[in-house]
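Engineer: Dropping a prediction and its sequence here:
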Amino acid sequence: MSPLDLLDLGLVGLRTRPARAALSALGIAIGIATMIVVTGIPASSQAALVTKLSALGTNTLQAMAVPDMDPPAALPESAVEMVRRIGPVTAGSAVANTHAFVRRNDRLDANNAAGLTVLATRLDLLPTINARVRSGSWLTPATERFPAVVLGSVAANRLGVTDLPPGTPAPQVVIADRAFTVVGILATTPLTPDIDRSVLVGWPVAKSELGFDGHPTVLYVQAEEARIEAVRGVLAETISPERPGAVTVTRPSDALAAKRATERSFSVLFLALAGVALVVGGIGVANTMVVSVLERRSEIGLRRALGATRGQIRGQFLTESVVLATAGGLIGTALGLLATAGYASWQDWPVVLPARSAALGVGGAIVIGVLAGVYPCVRAARLTPTQALATV
């Protein structure tokens, strides 16, 4: 028999009993759809959780000079450029304390800084610390050379500059007896609360107007998350090869450990749920095929009496089992993917369609069809024409 003849013969039972075939395929489809859903929805939930954990700085390190050393330690002016040469490092920036005082106007006490720090900053600071501008704009290659400042969220409140409406004159603050124009206000930066309490000026203007010596105070480094510990291990030696002990580096955020634990927990959960769903689907197919053999003993006996071999009988029922399971797998995979996408969109999560689970759904359905059809097809092939026709 050709493969097409075998397929046509295997579809006989499905065509003659469409209701049973539909219900059996539906049972398989529900099992496969359940597998897709119980892997896809947690995967979307995991993606949302991982995104939130990543926002907590799982790939960020900070480096600074150890305080109270003798002689005093200072980070080299080229520290940022040296750090960027480390392979896994993806971004690096720095700020420096100018030790200047900031006032709302020149009528206030020059020594009253309101607990605020004036920091010299590099233009690439915002993406490195995942910060954003709430009002106004960030420093540019032009404004960083002139007396312009960007206020942290807390600094803006303390200085009474809470908004920068377009089309209105920009307010000014006084730093070291020099008026600086406020060009922007930052949103709250949870990763770097020190920035919230700071007044940020350009690196060049800090040197020309505030007596800044060019040595950074704090380095912010982003690196590939999987290699963050390796980067931390060489960061001090890279920044200060002569005195690595004078550099202290923060350890990775606790959120990184939580993120990795979450990924491991979800992986175990996915495997367990997928296994249960496949077993349930396999039992349904096997039950359907066993019943089909029992009900079609007369058909088996008649075909055997007309010369059908045991191999042909096995092929007929095995094909029927595989077709039934494959149809259910395709339908279940489609339903599972649609349900996953719909629920994730409703929850405002990233839509994660598990391609591996979809492939496993279809492939698993075929394997289920083969395994579940082995016993029924062998049992059918063992029936002699006399045994089969005895029930007629």
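Structural biologist: Yes, it's here.
Engineer: going forward, measure contacts and count neighbours with C-alpha atoms only.
Structural biologist: Noted.
Engineer: can you give me how far the helix or strand residue 183 falls within is from the chain middle?
Structural biologist: Secondary structure from DSSP states H and E places residue 183 in strand 178-186. Between the centre of strand 178-186 and the centre of its chain there are 37 Å (Cα atoms, centre = their mean, to the nearest Å).
Engineer: How far away from the center of its chain is the following helix or strand past it?
Structural biologist: Downstream of strand 178-186, the first helix or strand assigned by DSSP H and E is helix 193-196. Distance, stretch centre to chain centre, for helix 193-196: 27 Å (Cα atoms, centre = their mean).
Engineer: next, the one to line up against it:
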Amino acid sequence: MTAVRQAPRPARMWPGDVVRVGAVGLRTRPLRAFLSALGIAIGIAAMVGVVGISSSSGADLDRTLAALGTNLLTVEPGTTMTGERARLPTEAEAMVGRIRPVRTVSAVGLVEDAKVYRHGRIPETETRGLATYAARTSLPDATGARIRSGTWLNEATARHPAVVLGASAAERLGVGRAGPDVRVLVGGRWFTVVGVLEPAPLAPELDNAALVGWPAAEAELNFDGHPTKVYTRSDEGDVEQVSGVLGATANPESPNEVEVSRPSDALAAKQAAGEAFTNLLLGLGAVALLVGGVGVANTMVISVLERRSEIGLRRALGATRGQVRTQFLAESLLLSALGGTGGAALGAAVTAGYAVAQGWPVVVPAWAVFGGVAATLAIGAVAGLYPAVRASRLSPTEALATP
């Protein structure tokens, strides 16, 4: 009885063998592999960069809020029953200061018709959107405003023609620094610029303001003494309690004509708007990543067509369909991994460069980097699946017969 001779089993491919075989196509066609990986890299770099820059911006905002505090509440006059602009009582600041949890209170008052000019030769209509406010000496403590040049008003300078300019006001007036020889016209009178402020995130109305002392405004500019905005600071745990009684305390006769706000909420809303914009950019990055995946699929299909003879020779030498399929799938994954790794590194570098240029803390979320690389591998697997299956289905005789 003749024994049936079994065909030898094909050699097993270890992970190292899979990587070496899969890299053959990348080594033999480096330019095509680079261009395909570049498409993937652009998509990943866009996604990582968008998430990183958004996170860095958010971290800077959180740092700013932590430094300035989120316990600032403001009181402003609203509108009357007839639709006219209401007025806060002259005693509003003092009454608000009597609220037990309030730690700091200050105020500004708009000085009507006190226009600000660099010199007397400027036409009266060119006001540049600047306003004059009477200001308390305690204003920086309440608002977190900081001096960029010079000093803030004190008990002495608040009684004399001295002015502190907001950041935007100084820029529009062409005042780069404070000094005894720097003067501006306020309400037709010369005031010496004793200070220039940094931008005030929690009190943006100060940026376009010329701030004079409360006594000087009353004596020199006919200020009527009515505050137009009162600023209060209280303990973080008491903010809601203070907010509930602030309006009625500031204007007991007409509490419905008072507006109470929390400036930090505006910054939080701004951050939320920025996150919505980030989601839009992430969508665009995903589209770029999808386009890169299509490029990888196209490259792999062409690679299968060009390497039919190689596939046929491998099959004739004993390679199984699974091994051929694994080879081309590994090539697609390697191509995507190169693009994903390079794109993640590029996105992180762009984030770091932009954040440093803006003075922000550098924040690159790990989930964005690893998630981006994982997404490229998933796209590479999907993009390479069809070409790999197609290659594995070629019979040795059909593939070797291809010229």
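Structural biologist: Looks like it came in fine. Not measured: the values here are computed from a predicted model.
Engineer: buried stuff in the strand holding residue 183 of the first structure?
Structural biologist: Neighbour-count burial for strand 178-186 of the first structure flags 179, 180, 181, 182, 183, 184, 185, 186 (criterion: 16 or more other Cα atoms under 10 Å).
Engineer: Confirm that residue 200 of the first structure sits in a strand.
Structural biologist: Yes. Counting by DSSP: H, G, I helix; E, B strand; the rest coil, residue 200 of the first structure is part of a strand.
Engineer: and it, how many neighbours does it have?
Structural biologist: Neighbours of residue 200 of the first structure under the rule other Cα atoms under 10 Å: 30.
Engineer: Please name the residues that touch it.
Structural biologist: Contacts for residue 200 of the first structure (Cα atoms under 8 Å, 6 or more residues apart in numbering) come out as 118, 119, 120, 121, 149, 150, 151, 152.
Engineer: Any quick PyMOL command for the buried ones out of those?
Structural biologist: The buried subset of the contacts of residue 200 of the first structure, as determined by 16+ other Cα under 10 Å, is captured in PyMOL by this line:
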select buried, resi 118+119+120+121+149+150+151+152
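Engineer: Under the alignment, what does residue 298 of the second structure map to in the first structure?
Structural biologist: Aligned by TM-score structural alignment, residue 298 of the second structure pairs with residue 287 of the first structure.
Engineer: measure the equivalent of residue 389 of the first structure over in the second structure to residue 314 of the second structure for me?
Structural biologist: Using TM-score structural alignment as the criterion, residue 389 of the first structure maps onto residue 400 of the second structure. Distance from residue 400 of the second structure to residue 314 of the second structure, counting by Cα to Cα, to the nearest Å: 10 Å.
Engineer: Same question for residue 45 of the second structure.
Structural biologist: Residue 45 of the second structure is 38 Å from residue 314 of the second structure, by Cα to Cα.
Engineer: Who has more neighbours out of these two?
Structural biologist: Per other Cα under 10 Å, whichever of residue 45 of the second structure and residue 314 has more neighbours is residue 45, with 29 against 18.
Engineer: so where does the more buried one fall, helix or strand?
Structural biologist: helix 30-68.
Engineer: ranges for the strands of the first structure?
Structural biologist: 60-65, 89-97, 102-103, 117-121, 133-136, 148-151, 172-175, 178-186, 198-202, 218-223, 247-249 (DSSP state E).
Engineer: nearest to residue 162 of the first structure, of the ones you listed?
Structural biologist: Taking Cα to Cα, strand 178-186 is the member of the strands of the first structure nearest to residue 162 of the first structure, at 7.8 Å.
Engineer: for the closest one, packing partners?
Structural biologist: strand 133-136, strand 148-151, helix 153-159, strand 172-175 (3 or more Cα pairs under 8 Å, 6 or more residues apart in numbering; DSSP states H and E).
Engineer: residues in contact with residue 294 of the second structure?
Structural biologist: Contacts for residue 294 of the second structure (Cα under 8 Å, 6+ apart) come out as residue 383.
Engineer: ok, how many other residues are close to residue 16 of the second structure?
Structural biologist: 9.
Engineer: To which residue of the first structure is it aligned?
Structural biologist: Residue 16 of the second structure maps onto residue 4 of the first structure when the alignment is built from TM-score structural alignment.
Engineer: tell me the centre residue of the first structure?
Structural biologist: residue 47 (4.1 Å; Cα atoms, centre = their mean).
Engineer: ok, the match of residue 16 of the second structure - contacts?
Structural biologist: The contact partners of residue 4 of the first structure, by Cα under 8 Å, 6+ apart, come to none.
Engineer: Report the separation between it and residue 371 of the first structure.
Structural biologist: Using Cα to Cα, residue 4 of the first structure is found at 22 Å from residue 371 of the first structure.
Engineer: if we can go back for a sec, list the buried ones in the helix holding residue 45 of the second structure?
Structural biologist: Neighbour counts over helix 30-68 of the second structure (16+ other Cα under 10 Å) mark 33-62, 65, 68 as buried.
Engineer: and the gap between whichever residue in the first structure pairs up with residue 310 of the second structure and residue 387 of the first structure?
Structural biologist: In the first structure, the residue paired with residue 310 of the second structure according to TM-score structural alignment is residue 299. The gap separating residue 299 of the first structure from residue 387 of the first structure is 12 Å, by Cα to Cα.
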